[in-house]
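Q: Sequence and computational prediction follow.
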Amino acid sequence: PYTYNPCSAKERAREFALEAMAEDLQRLEALPGNYYNFHPGAHVGQGADVGIQMIVDTLCQVMFEGQQTTVLLETMAGKGTEVGRSFEELACIIEGVAAKCPELSDKLGVCLDTCHVSDAGYDIIHDLDGVLDEFDRVVGIDRLHAVHINDSKNPCGAHKDRHECIGKGYLGNEEFGGGMQVMQNIVSNGRLCSLPFILETPNELAGYAAEIRLLRSLQQ
């Protein structure tokens, strides 16, 4: 649900996010055990603290005790006023929900997007384990439930959020300082390899098939 913004400065936009997310989660009860991934939103000038509190309030309203779906906050690239550009911001959301509605805490987690997290400034090219160590320290590795596996059109710390096909961007291409070893490290990492991986590259069906074959061939 990329169009939702639960921390918008516009009241109607926040209401729409709340209504739609609540409806989505109710519908997902028919498909137990799934993940519901969303972009936390953009505070559009209100400040990150205000945005985080709005997201917490929305989650506490749309989630419910006993739900069978786990809600995932996506790591963001940090373009504009996006919330979730750092592990600390994601942790603040999770901690806010846990404090306000502790019964919902175990149904809240994180999806790590490789393009986003690199664009946000985390060096997964040279220090993937160090980045995961930091995630574990700040958020808790037990909160990490899924990976969006993407290359990036921009270098680490660019805050751009432009996905690229595997092997053609700054993560997977040696000319840009990355390489296939980077992708191999991601898909083979002991803390990631058992998680679901979702491909979100700018490709067509045949290209996706080739990328999936490539990524599977790299996994050790």
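A: Arrived safely. Numbering: from 1, shown residues only.
Q: contacts, neighbours, all on C-alpha from now
A: Fine.
Q: Tell me, how many residues neighbour residue 27?
A: As a burial measure, residue 27 scores 11 neighbours (other Cα atoms under 10 Å).
Q: That one is in what secondary structure piece?
A: Assigned by DSSP states H and E, residue 27 belongs to helix 11-28.
Q: Quick one: name whatever helix or strand follows that helix.
A: Under the assignment DSSP H and E, the closest C-terminal helix or strand after helix 11-28 is strand 35-38.
Q: Let me see the ranges of the strands in this structure.
A: For the chain, applying DSSP state E gives strands covering 35-38, 70-74, 108-113, 144-149, 151-152, 163-164, 197-199.
Q: Pull out the buried residues from the last one.
A: If you call a residue buried by 16 or more other Cα atoms under 10 Å, then strand 197-199 has these buried ones: 197, 199.
Q: same question, stretch 212-220
A: Under 16+ other Cα under 10 Å, the buried positions of stretch 212-220 are 212, 214, 215, 218.
Q: Of those residues, which belong to helices?
A: 212, 214, 215, 218 (DSSP state H).
Q: hang on, the earlier thing: quick one: the buried residues of stretch 212-220 as a markdown table, columns for distance to residue 93 too.
A: Below are those laid out as a markdown table (distance: Cα to Cα, whole Å):
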| residue | distance to residue 93 |
| --- | --- |
| 212 | 33 |
| 214 | 35 |
| 215 | 32 |
| 218 | 34 |
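Q: for comparison:
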Amino acid sequence: MGKHDPISFEKRLTITKDQVKAWAQAAEAEISEAEKNCQFSDALMKSYKEQGFYRLLRPWRHGGPSVRPTAFMELVRTVGYHSSAAAWLFYFYPIHEAWAAYLPQNRQEEIFGSDGLVVDVFTPLGKVEKDGEGYRLSGEWKFASGVMHSEWIGLGGVVPLPDGPQPCLMAIRTDQVEIVKNWDTLGLRSTGSNCVRCENVYVAPDMILPLATTASTGMPQTTDFDPEDRPAGMQA
């Protein structure tokens, strides 16, 4: 990818390497303050969102350019030259919203349509109990990178599905969890990878992604899924 080559899809999202470099330089300029606060500033993350960097791998249906993984990683490397913590978040948000594309279409539209940042912790630490058609989720998860500026979070738990218990990712809004500001490390301090907790949060069945099934089939448990809507690099 050349210095001025745009990444684009039907003019919905156009990003240049120079644009990414400018954002990375802004992150580098505030790194001392970001390390004191254990997170980047709201202004820097607002710029990240406004420029649409988090949508780089998003499916076409939802306004993403579905960028090739190799091109995406070149941009991550550009950011990493200036700040490893900024590069971690630059990569993290696009990669970690990918699972939402495996939910039913109405839930994809809810999550992607909100245009919020998505984070997750896959480790199945949550306590899950059946509640009517849905489930109740409680627990504590560590290392929720980028959670301070996110709107959605997927949390891992073993869910008693009709076909048997299975590790799943359960999608809820970030304002439904308590963020425990305990991220105090030497490395990647600015990523804000804090602990999160929730207690008895209701999760609808169509906001649950069965991980083993999805990994083995490449398809979610829904009848309205279009394989072409898979994120970049995940098409068959």
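A: Alright, I've got the coordinates. What you see is a predicted model, and the numbers here were worked out from it, not measured in a lab.
Q: TM between them?
A: Once superposed, chain against chain, the TM-score is 0.36 (TM-score structural alignment, normalised by the length of structure 1); 125 aligned residues with a Cα RMSD of 5.3 Å.
Q: coming back round to it: out of the ones in helices among the buried residues of stretch 212-220 of structure 1, which is nearest to residue 119 of structure 1?
A: residue 215 (21.0 Å; Cα to Cα).
Q: for residue 56 of structure 1, what are its contacts?
A: 93, 94, 96, 97 (Cα atoms under 8 Å, 6 or more residues apart in numbering).
Q: go again using 6 Å as the cut-off
A: Applying Cα atoms under 6 Å, 6 or more residues apart in numbering, one finds that residue 56 of structure 1 lies in contact with 93, 96, 97.
Q: Same check on residue 97 of structure 1?
A: Contacts for residue 97 of structure 1 (Cα under 6 Å, 6+ apart) come out as residue 56.
Q: Deepest-packed of the strands of structure 1, please.
A: strand 151-152 (a mean of 28; mean count of other Cα atoms under 10 Å).
Q: which helices and strands does that one pack with?
A: Under the contact definition 3 or more Cα pairs under 6 Å, 6 or more residues apart in numbering; DSSP states H and E, strand 151-152 of structure 1 sits against strand 163-164.
Q: and of the contacts of residue 56 of structure 1, the nearest to residue 112 of structure 1?
A: For those, the nearest to residue 112 of structure 1 is residue 93 (15.4 Å; Cα to Cα).
Q: about what we covered before: and which of the buried residues of stretch 212-220 of structure 1 is nearest residue 17 of structure 1?
A: residue 212 (32.6 Å).
Q: measure that closest one to residue 183 of structure 1 for me?
A: According to Cα to Cα, to the nearest Å, residue 212 of structure 1 stands 12 Å off from residue 183 of structure 1.
Q: Kindly report the same for residue 56 of structure 1.
A: 33 Å.
Q: rewinding a little: just send the contacts of residue 56 of structure 1 back as CSV, with distance to residue 61 of structure 1 too.
A: Formatted as CSV, those follow (distance: Cα to Cα, whole Å):
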residue, distance to residue 61 of structure 1
93, 14
96, 13
97, 10
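Q: Which one of those is nearest to residue 109 of structure 1?
A: Nearest to residue 109 of structure 1 among the contacts of residue 56 of structure 1, counting by Cα to Cα, is residue 93 at 10.2 Å.
Q: Spit out the contact partners of that closest one.
A: Taking Cα under 6 Å, 6+ apart, one finds 52, 56 in contact with residue 93 of structure 1.
Q: Tell me how far it lies from residue 59 of structure 1.
A: From residue 93 of structure 1 across to residue 59 of structure 1, the span is 9 Å (Cα to Cα).
Q: Next step: the contacts of residue 56 of structure 1 restricted to helices.
A: 93, 96, 97.
Q: Kindly indicate which of those lies nearest residue 134 of structure 1.
A: The closest of these to residue 134 of structure 1 turns out to be residue 93 (Cα to Cα; 17.0 Å).
Q: Next one: the closest one from residue 48 of structure 1, what distance?
A: Residue 93 of structure 1 is 11 Å from residue 48 of structure 1, by Cα to Cα.
Q: do the same with residue 149 of structure 1
A: Relative to residue 48 of structure 1, and taking Cα to Cα, residue 149 of structure 1 is found at 26 Å.
Q: now do residue 58 of structure 1
A: Going from residue 58 of structure 1 to residue 48 of structure 1 by Cα to Cα gives 15 Å.
Q: likewise residue 100 of structure 1?
A: Going from residue 100 of structure 1 to residue 48 of structure 1 by Cα to Cα gives 18 Å.
Q: The two: who's more crowded?
A: With neighbours defined as other Cα under 10 Å, residue 100 of structure 1 and residue 48 compare such that residue 48 has more, 18 against 13.
Q: sorry, back to before: of the buried residues of stretch 212-220 of structure 1, which pair is most distant in space?
A: 212 and 218 (10.0 Å).
Q: which residues does the residue lying closest to residue 36 of structure 1 once chain neighbours are set aside contact?
A: Leaving aside its sequence neighbours, residue 36 of structure 1 sits nearest to residue 71 (Cα to Cα, 6 or more residues apart in numbering; 4.7 Å). Each residue near residue 71 of structure 1 by Cα under 6 Å, 6+ apart is listed here: 35, 36, 37, 108.
Q: Put together TSV for these, with distance to residue 187 of structure 1 on each row.
A: Shown next, in TSV, are these (distance: Cα to Cα, whole Å):
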residue	distance to residue 187 of structure 1
35	20
36	22
37	20
108	23
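Q: The helix or strand hosting residue 86 of structure 2 packs against which elements?
A: Element membership for residue 86 of structure 2 (DSSP H and E) is helix 84-95. Helix 84-95 of structure 2 is packed against helix 69-80, with contacts defined by 3+ Cα pairs under 6 Å, 6+ apart.
Q: angle of the helix it packs on against helix 84-95?
A: Angle of helix 69-80 of structure 2 versus helix 84-95, following axes from the mean of the first three to the mean of the last three Cα atoms, to 10 degrees, is 150 degrees.
Q: Just the residues contacting helix 69-80 of structure 2, thanks.
A: Outside helix 69-80 of structure 2, the residues that touch it by Cα under 6 Å, 6+ apart are 24, 87.
Q: buried set for it?
A: For helix 69-80 of structure 2, by 16+ other Cα under 10 Å, it's 72, 75, 76, 77, 78, 79, 80.
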